[in-house]
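Trainee: pasting the sequence and the predicted model now:
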Amino acid sequence: MKQIKFNQTFIIMFTLITLGVTAFSFTSKFGLDSYEISLNNKVILKHYVNQPLNLRVLQLNKAKEGDQLGIRYTHCTIKDGAGTARSISVKDEKGNTLKKWAFADATGSNFNMIIAVNDLLKLEKAHTGQDLSIHYSARELPEGEMLSMLKL
């Protein structure tokens, strides 16, 4: 009788292990969308989209008019990572688009989207006292993604 219980326990354990290994052996190709924001080629903000909500505030109070802001958004579902029909927009606290930049489809490994800090400074002066935010959208992400609040 004890021999039968041992065999049943062994069979159940073997079945559970086999099912577990089988279930975890099928990995998804999908990872995480991520983005980096750099000022003059120095990364100042890096974020994975599904990370817990945090205060993503882009501090540009030390930026100069001639500086350049680079945004690199990587889609997890695309082989080379770059989206198509990409755009960056600045919105006010009510969700109104104040300015939008359209970018050509990326070729090669450099798919940074470059914005002149001077353009952002002009927007900030024109909309003093309002909370401004930077948003990304592409054909692969038509609803868009808020990247950061803007503090100039």
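Mentor: Everything's here; your move.

Trainee: C-alpha from now on. contacts and neighbour counts both.
Mentor: Will do.

Trainee: endpoints of stretch 85-103, how far apart?
Mentor: One end of stretch 85-103 to the other measures 7 Å (Cα to Cα, to the nearest Å).

Trainee: buried set for the strand ranked longest in the chain?
Mentor: Under DSSP state E, the strand in the chain containing the largest number of residues is strand 141-151. By neighbour count with 16 or more other Cα atoms under 10 Å, strand 141-151 contains the buried residues 144, 146-150.

Trainee: stretch 71-89 now?
Mentor: Within stretch 71-89, the residues scored as buried using 16+ other Cα under 10 Å are 71-76, 81-83, 85-89.

Trainee: which residues does the residue nearest the centre of the chain contact?
Mentor: The central residue of the chain, meaning the one whose C-alpha is nearest the mean C-alpha position (Cα atoms, centre = their mean), is Ser34 at 3.2 Å. If a contact means Cα atoms under 8 Å, 6 or more residues apart in numbering, then Ser34 has 46-49, 73-76 as its contacts.

Trainee: for comparison:
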Amino acid sequence: MLHSMLKAARFAWVFALYAICSIVKVYAGGDQFEVHLNGKLVSKQFVINGYRALTVQLSESDRNGDLTILYSHCGEKGTNRVVFLKDEKGNIIRQWRFADNSSRLMHVPVKELMSTLKTGSTLVLSYAAGETKTERLLVKISVINQRNAVVHRLHFPALAYASLKIINYLV
């Protein structure tokens, strides 16, 4: 009886170690980003094939706020960082450049975003740096008439959510 319990416990440990190694192997060294609206996390994603940008809806009550972006290249801050605001056709409407010696956090005033947005329209916020070969889509932004902003979140599968927790713990 004791032998079978030890065997089951050993199997559980081996399986847990295999699962953790598989998760870390998939995401280790990859890029990730966070987008905060007025200090509240609205998007946190790993840049992998097939990730989808979330839509952040701004309202008039957000006008004096701040959109903060933290983009990590394998745990490091990028160089020659630029955040672009584009229309649906991909035309650049506005851009913000961030110095290499500045903070890891990139701040974009919401009033600058809202000055170019019309109610009902959707624009795209993207990121580029010396470390990226192409621009990275961060979030889609739209304006609504309601008092508070609403964020449409993706429903992460349990494994993807667990991997975020494990990697954040390891980093």
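Mentor: Noted; the coordinates are in hand. Keep in mind that this is a model prediction, so the values were computed, not measured.

Trainee: same list (the buried residues of stretch 71-89 of structure 1) but as CSV, adding distance to Asn40 of structure 1 and secondary structure.
Mentor: CSV is the format used below for the buried residues of stretch 71-89 of structure 1 (distance: Cα to Cα, whole Å; DSSP: H, G, I helix; E, B strand; the rest coil):
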residue, distance to Asn40 of structure 1, secondary structure
Ile71, 11, strand
Arg72, 13, strand
Tyr73, 17, strand
Thr74, 19, strand
His75, 23, coil
Cys76, 25, coil
Gly81, 22, coil
Ala82, 20, coil
Gly83, 22, coil
Ala85, 24, coil
Arg86, 21, strand
Ser87, 20, strand
Ile88, 17, strand
Ser89, 19, strand
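
Trainee: pick out the most distant pair among these.
Mentor: With distances taken as Cα to Cα, the most widely separated pair in the buried residues of stretch 71-89 of structure 1 is Cys76 and Ser89, at 21.5 Å.

Trainee: what helix or strand does the aligned residue in structure 2 for Leu69 of structure 1 sit in?
Mentor: Taking TM-score structural alignment, Leu69 of structure 1 has Leu67 as its aligned residue in structure 2. Under the assignment given by DSSP states H and E, the secondary-structure element containing Leu67 of structure 2 is strand 66-73.

Trainee: mean shift of that strand relative to structure 1?
Mentor: Between strand 66-73 of structure 2 and its aligned partner residues in structure 1, the average distance after superposition works out to 0.4 Å, using mean Cα distance after the TM-score superposition for structure 1.

Trainee: against which helices or strands is the longest strand of structure 1 packed?
Mentor: If contacts are counted by 3 or more Cα pairs under 8 Å, 6 or more residues apart in numbering; DSSP states H and E, strand 141-151 of structure 1 sits against strand 57-59, strand 132-138.

Trainee: my guess is the match of Leu69 of structure 1 meets Val35, correct?
Mentor: Yes: the pair Leu67 of structure 2 and Val35 passes the contact test of Cα atoms under 8 Å, sitting 7.0 Å apart.

Trainee: what kind of secondary structure is the corresponding residue of structure 1 for Thr116 of structure 2 in?
Mentor: Across the two structures, Thr116 of structure 2 finds its equivalent in Leu123 of structure 1, going by TM-score structural alignment. Under the three-state scheme (DSSP: H, G, I helix; E, B strand; the rest coil), Leu123 of structure 1 adopts helix.

Trainee: what's near enough to touch Leu123 of structure 1?
Mentor: In this structure, Leu123 of structure 1 makes contact with Leu98, judged by Cα under 8 Å, 6+ apart.

Trainee: state the distance from it to Gly129 of structure 1.
Mentor: Taking Cα to Cα, one finds Leu123 of structure 1 at 11 Å from Gly129 of structure 1.

Trainee: max-length helix in structure 2?
Mentor: Ranked by residue count, the top helix of structure 2 under DSSP state H comes out as helix 2-27.
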